[in-house]
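sequence? don't have it. structure:
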């Protein structure tokens, strides 16, 4: 018999720089098209970064992701 694995503490939230940038722009009310123009990306690429951020943060919407990112200090609301 193997001993029960010890549960690991919750890993800190880690987003890529682009995921964080996209969330920060969402927090400022920008659309995917706006963010794409600002960062030189297609709106679909922006959506992809936001989807990845949502998955990492375990939330369903970009608004929930922004709220959690602000609460945890990942982005600074301006």
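Nice, I can see it. Quick caveat: nothing in here was measured; it's all calculated off a predicted structure.

hey, let's count contacts and neighbours off CA atoms from now on
Noted.

excluding its backbone neighbours, what's nearest the residue nearest the centre of the chain?
Centroid check for the chain by C-alpha atoms, centre = their mean gives residue 53 as the closest residue, at 3.0 Å. Residue nearest to residue 53 in three dimensions, not counting chain neighbours: residue 19, with 5.8 Å by C-alpha to C-alpha, 6 or more residues apart in numbering.

ok, and here's another one to check against it:
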């Protein structure tokens, strides 16, 4: 089962983030901008924004910072 127990004791689906979405969130957690991440990955800033928007949507949040916080809390990404 691909699910987690929430704080109320109910099961919630664990979102399936793509490897690229996780990679972008990891770079955001390191303080990188979309332009920086695009340069690192050889992609446009708009493409990076798209990956981050999809990740945030899958995690049920609106901003990239919220997505990073949820990702860390759920163990989807690690921060140093």
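Now that the structure is in, tell me what you want to look at. Because the structure is a prediction, the values reported are computed rather than measured.

any idea what the residue nearest to the centre of the first structure aligns with in the second structure?
In the second structure, the residue paired with residue 53 of the first structure according to TM-score structural alignment is residue 55.

how much space is there between its match and residue 64 of the second structure?
8 Å (C-alpha to C-alpha, to the nearest Å).

Check what contacts the helix or strand harbouring residue 26 of the first structure and list those residues.
When elements are defined using DSSP states H and E, residue 26 of the first structure is found to belong to helix 17-27. With C-alpha atoms under 8 Å, 6 or more residues apart in numbering as the test, helix 17-27 of the first structure has contacts from 35, 46, 49-50, 52-53, 62-63, 65-66, 69, 74-77.

Please flag which of the residues you listed sit within strands.
Judged by DSSP state E, strands contain none of the contacts of helix 17-27 of the first structure.

In helices, which of these appear?
In helices, judged by DSSP state H, the following of the contacts of helix 17-27 of the first structure are found: 35, 46, 49-50, 52-53, 62-63, 65-66, 69.
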